[in-house]
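Colleague: coords below, sequence missing:
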């Protein structure tokens, strides 16, 4: 991770530590960097998408101004999802792309996710060059003049082509299936219902009226409770909840039970293995995946890899090894045959395909997976590295590891996007989880490492 860019782009509070000027400079750098080696008559082309936060409109114009100031052209997808931006970047021959979103964060935060022409997150080498430019460590980039100045292009058609692509991936009609969608008042509001309606579902939608400040507000994949209640009240067969930029998906079965990312990977992985579509019979997970996932996969002969937390690392492992399915418990699921990033709506389609092909409810498909109790608490700290590496904190973690033995685990990790240290414990009872999480957090508090809320 760099000074500004974390595991999921350049993120911060709008006009506090992520400003319109920052966005303008990022746009300038990208326009220059991807345009400097173009031949005469060739134009650098950069596509931009945004979520529904109020500040996303400000950042969209700032980035577009920076891009066009250096002679590149900026193509505007307007409100759309992160995976749609990645899809358009790779399928429409763009040099790179920017998604303006802070994903599951509150509305007052925002972020710049930069994606290369292959639809992948930008490499660390380019990020380092952007950061050096932002810090004034490299010369100012030249500005275009006269007819060399770039232009902005309305490219809503790109988003529509992505919708068509999603619809084309479904192998079965969703007719007679009652499906609930929680769009988190975010990017999915402009896409999800259209896809499910086109596929024949009887679609019920909640939290699809964004107003600039209600994105992720007690809704979506980080607040699943309202969808759980809604699915039961409406008698739906299944429900899907997305985050602000719709690269995550969590599901709810007909009885209102949560089906998280680990369970989705299990359900889809078993079906893909049966169909011969699971490369090397392997799923790529992260260290945050539940113990129950590994026990369930062992029982059906599916192997697994573990990466550090972040869909970037899952994708890199999948790309390097040729694996076809991977993801995170949080709902970032990558179906490598179809996408280069987590895609919440695509994940929904794949879950529906599995249910229809197997002729089983989501509850029955997930039944062999026994979830181990897990407790994760976010601790707000002043210095993530110091809190994570303090000898007394590490000693407390080692003590918990010893006491848990083979019946659980503890994980201490810093957030890639916020000033938080996450303390997670898995054990055979929730009582043990609560005890050991508190044990470590108490040590951090005694050392003065925790900020008061």
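Modeller: Ah, there it is. Keep in mind that what you see is a predicted model, and the values were worked out from it rather than measured.
Colleague: switch to C-alpha atoms for all contacts and neighbour counts from now on
Modeller: Noted.
Colleague: show me what contacts the residue nearest to residue 330 when sequence neighbours are not counted?
Modeller: The shortest distance from residue 330 to any non-neighbouring residue, by Cα to Cα, 6 or more residues apart in numbering, is to residue 261 (5.5 Å). By Cα atoms under 8 Å, 6 or more residues apart in numbering, the contact set of residue 261 is 249-250, 327-333.
Colleague: what's the farthest-apart pair in these?
Modeller: Every pair in those was compared (Cα to Cα); the two farthest apart turn out to be 250 and 327, at 11.9 Å.
Colleague: Show me which of these two is the more surrounded one.
Modeller: Between residue 250 and residue 327, counting by other Cα atoms under 10 Å, residue 327 is the more crowded of the two (32 against 29).
Colleague: So the more buried one sits against residue 316, correct?
Modeller: No: assessed by Cα atoms under 8 Å, residue 327 is found out of contact with residue 316, at 11.4 Å.
Colleague: Next up, the contacts around the spatially closest residue to residue 368 that is not a sequence neighbour.
Modeller: In space, and not counting its chain neighbours, residue 368 is closest to residue 296: 6.5 Å by Cα to Cα, 6+ apart. Each residue near residue 296 by Cα under 8 Å, 6+ apart is listed here: 266, 368-370.
Colleague: And here is the other one:
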């Protein structure tokens, strides 16, 4: 039986896979696990609940709040805020649990539910499984004064923005920056944080209506941001995804600067400042080989994990590392945050630009990339991706063709119904050709 929780909470088509009933049951299960673990003090445990602006988040958030309160948890509803803001506020406001309603970079029709512990970290797999196990069980419902209460905190946004701006060492005064908010959770806090840090901000993609989140804007569609950076003669552009735990950037010439380059630049900044703990950058298997080579040249170690920012963070916490992330734009700066934070990443990237007083294109050139192609193959049985012998043979043939000049990575997505095929090669033409051939193999071998 497959796990209810994926690599980033429970996610699926809203009101079909992720329903109000499921949200309520998950919330009750989480409350019961909290009680069993004894992880709260006082008469009632407390939870922070936030969401991104997609329409389904309205009823799902209401269901989560209702489930928690019905199980005796006091709820502080912080409304529309980025995922990392909910994580930060959970720890800052001494809550026992944080809940975020978001499907991150997924299209509007999807939604998800993710939980944070009292310190703002994503829950361990075993705790998630305990929550799932307690769903639907018989329980004694509190009555009278023992039920939870639901309140709002209108100042939560300022608490979060104040925190992330205070982490920046260099003023962004003099920098003109395009900010693409994906019509998502950072539509208010993203521009506000950069302005408070001193930047002149040109905002796009910041008119959420509940239906347009991630649509043709944001970190998964960065070309609009890159074009606006050139059009406004800005020094740089930054683009967030729907829940703002990712950041993708652009240089002044409109070249997209991905998560590999961003975390490479920030690792160099920390190394120069003497704050790169254990002199190590944590990446995933999806990171471009060019990043590892650039770090090697500067005597910085790299450690690879499975794909997923939670696995990067687990490695960082286990070994005391301070900088890590994913090519997709999840960047983790553990000195300041317990999870990937797009707005925080943007602030530190632009602070590095202000410090070095060079163009973003020059800064990014320190982190070269080998030619790379990735194709997301839809409408296939991703559960068989790692077990099909015919597909495994096709991957081996591709690896033999590439030799020492490249690599192949084929993996089922943990958050979407797709199989990802990634190829790095000596030339872009070769990467494109081999990646497309493997994508065709995936369709053939894993057809539904």
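Modeller: Thanks, I have the structure now. Given the structure is predicted, the values throughout are model-derived calculations rather than measurements.
Colleague: Need the TM-score from the superposition.
Modeller: Laid over one another, the chains give 0.97 as their TM-score (TM-score structural alignment, normalised by the length of structure 2), with 447 aligned residues with a Cα RMSD of 1.5 Å.
Colleague: Give me the distance between residue 323 of structure 2 and residue 267 of structure 2.
Modeller: According to Cα to Cα, to the nearest Å, residue 323 of structure 2 stands 6 Å off from residue 267 of structure 2.
Colleague: Spit out the residues that contact the two alike.
Modeller: Contact criterion Cα under 8 Å, 6+ apart; residues shared by residue 323 of structure 2 and residue 267: 276, 281.
Colleague: in stretch 293-305 of structure 1, what counts as buried?
Modeller: Residues 293-294, 296-297, 302, 304 are the ones in stretch 293-305 of structure 1 that count as buried (16 or more other Cα atoms under 10 Å).
Colleague: Output the residues you listed as TSV; include the columns distance to residue 21 of structure 1.
Modeller: Converted to TSV, those look like this (distance: Cα to Cα, whole Å):
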residue	distance to residue 21 of structure 1
293	45
294	46
296	49
297	48
302	49
304	44
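Colleague: for these, which one is nearest residue 345 of structure 1?
Modeller: Using Cα to Cα, residue 293 comes nearest to residue 345 of structure 1 of these, at 22.5 Å.
Colleague: for the closest one, what are its contacts?
Modeller: Counted by Cα under 8 Å, 6+ apart, residue 293 of structure 1 has contacts 262-263, 266, 369-371.
Colleague: are any of those buried, and which?
Modeller: 262-263, 266, 369, 371.
Colleague: could I get the residues you listed as JSON lines with secondary structure?
Modeller: Listed next are those as JSON lines, based on DSSP: H, G, I helix; E, B strand; the rest coil:
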{"residue": "262", "secondary structure": "helix"}
{"residue": "263", "secondary structure": "helix"}
{"residue": "266", "secondary structure": "helix"}
{"residue": "369", "secondary structure": "coil"}
{"residue": "371", "secondary structure": "coil"}
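Colleague: What is the aligned counterpart of the residue nearest to residue 368 of structure 1 in structure 2?
Modeller: Structural alignment (TM-score structural alignment) places residue 296 of structure 1 against residue 294 in structure 2.
Colleague: Residue 186 of structure 1 now?
Modeller: Residue correspondence to structure 2 (TM-score structural alignment): residue 186 of structure 1 is matched to residue 184.
Colleague: Distance check, its match against residue 219 of structure 2.
Modeller: From residue 184 of structure 2 across to residue 219 of structure 2, the span is 11 Å (Cα to Cα).
Colleague: Looking at these two, which is more packed in?
Modeller: Between residue 184 of structure 2 and residue 219, counted using other Cα under 10 Å, the more crowded position is residue 184 (36 against 29).
Colleague: my guess is the more buried one meets residue 211, correct?
Modeller: No: the criterion here is Cα under 8 Å, and residue 184 of structure 2 misses it with residue 211 at 10.0 Å.
Colleague: any residues in contact with both of those two?
Modeller: Listed as contacting both residue 184 of structure 2 and residue 211 by Cα under 8 Å, 6+ apart are residue 54.
Colleague: Residue 374 of structure 2: what's it in contact with?
Modeller: By Cα under 8 Å, 6+ apart, the contact list for residue 374 of structure 2 reads 420-423, 435.
Colleague: To which residue of structure 1 is it aligned?
Modeller: Aligned counterpart of residue 374 of structure 2 in structure 1: residue 376 (TM-score structural alignment).
Colleague: so how much does whichever strand or helix holds that match differ from structure 2 once superposed?
Modeller: Element membership for residue 376 of structure 1 (DSSP states H and E) is strand 374-380. Compared with structure 2 after fitting, strand 374-380 of structure 1 deviates on average by 1.0 Å (mean Cα distance after the TM-score superposition for structure 1).
Colleague: Could I get the buried residue list for that strand?
Modeller: Neighbour counts over strand 374-380 of structure 1 (16+ other Cα under 10 Å) mark 374-376, 378-380 as buried.
Colleague: Likewise for stretch 223-230 of structure 1?
Modeller: In terms of neighbour count (16+ other Cα under 10 Å), stretch 223-230 of structure 1 has its buried residues at 223-228, 230.
Colleague: What's residue 203 of structure 1 aligned with over in structure 2?
Modeller: In structure 2, residue 203 of structure 1 lines up with residue 201, judged by TM-score structural alignment.
Colleague: ditto for residue 253 of structure 1
Modeller: Superposed on structure 2 with TM-score structural alignment, residue 253 of structure 1 falls opposite residue 251.
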